[in-house]
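>>> Quick one, fold the following:
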Amino acid sequence: MFEAHGSFKTTIHNNVLLVDIIGPWNLETALNYERHISQITASLVGAPWAMITDLYDWELYTPDCYPIIHQLVNKCIENGLHREAVISPQKSIKRRPFEVDRAHYPQFSRAFFIDYPPARQWLAEQAFFAPDR
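The predicted structure is shown next:
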C-alpha cells in the first residue's frame, strides 16, 4: 500500500454536504474518502440530501480509484442523495468522471456549474440550503 496523495475537505450544513477535492488522488485517498463519506453522511440517511462538489483544486485520480468512487456515489444515492452540484471549469476533463449515466436512480440528478453561487441557487430551488461562501 502507498501513501495517500491528494486530499479532501468536507462540511455538512443542514441537509447539504460540501466537498472540496484537492490534488491528484491515488487509491489510498479514494479509500480514505469512501470511509470518511460513509461516516459523515450517516446522520443524513433517512431523508433527502444534497451535495456540492468543488473540483477546482482537483488534479484527477488514478484509474483504480474509479470503481471505488462509482460505488460510493451509488451507495450515497441509495442512502438519500438526491442532488449533486459539481463546480469546475467549463469544458474541463475534470467533469468526465461525473458524467456517468445514473438513469437507474431517477430520484438523483447532477448539474454542473463554474461557480458556487449558481450551484447554491440550483440546490435552494429544490429545498437544499447551502451556506454562503
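
>>> drop to CA atoms for contacts and neighbour counts, all remaining ones
Will do.

>>> buried sites along stretch 95-114?
Using 16 or more other C-alpha atoms under 10 Å as the test for burial, stretch 95-114 gives Arg95, Phe98, Phe108, Ser109, Arg110, Phe112, Phe113, Ile114.

>>> Quick check: which element contains the residue nearest in space to the middle of the chain?
Central residue of the chain (C-alpha atoms, centre = their mean): Thr53, 4.4 Å from the mean position. Using DSSP states H and E, Thr53 falls within strand 49-54.

>>> To compare with the earlier structure, here is another sequence to fold:
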Amino acid sequence: MLEIHGRWKIKVTDKVLMQWFADSWNEEAIIAYVKEFKAAAAPLMGSDWAIISIFEQWELGVPEIEQHVVEHCEWFKAQGCIKDCHVYRPSAVKEMQLEKMIPHTEQGYERAVFDNLNDAINWLDSEGFSLNQDQFLYDIIKSET
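This next block holds a predicted model:
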C-alpha cells in the first residue's frame, strides 16, 4: 500500500458535517478519508443532515479516487444527507472533476457551489442548518492558506 497523499479535516456540529480538503489525492487518501467520514457522520444517522466542504486547497485527485467518491456520495445520501455545499474559487479544472464525481441536485438531495464561505453558511442557514460553530471553518481557511 502506498503512502497517503491528501489532507482533510472533519468536524460535526449540530446536523452539519464540516470538512476541508487539501493537496492532490491518491486512492489511499480517499479510502482513509471515507473511513473517517463514516465514523464522524455516525451521530447524524437517522435524521436529515448537511455537509459543507471547503475545496480551496484541494488540488484534484488521481482517476482511481473517482469510483470511491461516487460510492461515498451514494452512501451519505442514503444515510440522510439532504444538503451539500462546496466552497472554492472558480476553477474549471476543479469543477470538471467534482462535477464528474459528485451527484447533482435530485429528489431529496440538493447540492450548491459557492465561491466564498459566508455565502455557503448563509445558504445552509436558510435551509434550516445553522452552524453555531462555524469558526472551525474560518480557522482552517486562515491557517492553511
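
>>> about what we covered before: next secondary structure element downstream of the strand holding Thr53 of the first structure?
Heading C-terminal from strand 49-54 of the first structure (DSSP H and E), you reach strand 58-61.

>>> which other residues reach that next one?
Contacting residues not belonging to strand 58-61 of the first structure are listed as Ile21, Ile22, Gly23, Pro24, Trp25, Asn26, Lys94 [C-alpha atoms under 8 Å, 6 or more residues apart in numbering].

>>> Do I have it right that the fourth one meets Ala4?
No: Pro24 of the first structure is not in contact with Ala4 according to C-alpha atoms under 8 Å; the separation is 9.6 Å.

>>> joint contacts of those two?
Common contacts of Pro24 of the first structure and Ala4 (C-alpha under 8 Å, 6+ apart): none found.

>>> Identify the farthest-apart pair in the buried residues of stretch 95-114 of the first structure.
Phe108 and Ile114 (20.4 Å; C-alpha to C-alpha).

>>> Around Lys15 of the second structure, how many other residues sit close by?
The number of residues packed near Lys15 of the second structure is 20, by other C-alpha atoms under 10 Å.

>>> Can you state the mean residue-to-residue distance of the strand holding Thr53 of the first structure versus the second structure?
Compared with the second structure after fitting, strand 49-54 of the first structure has a mean deviation of 0.5 Å; criterion: mean C-alpha distance after the TM-score superposition for the first structure.
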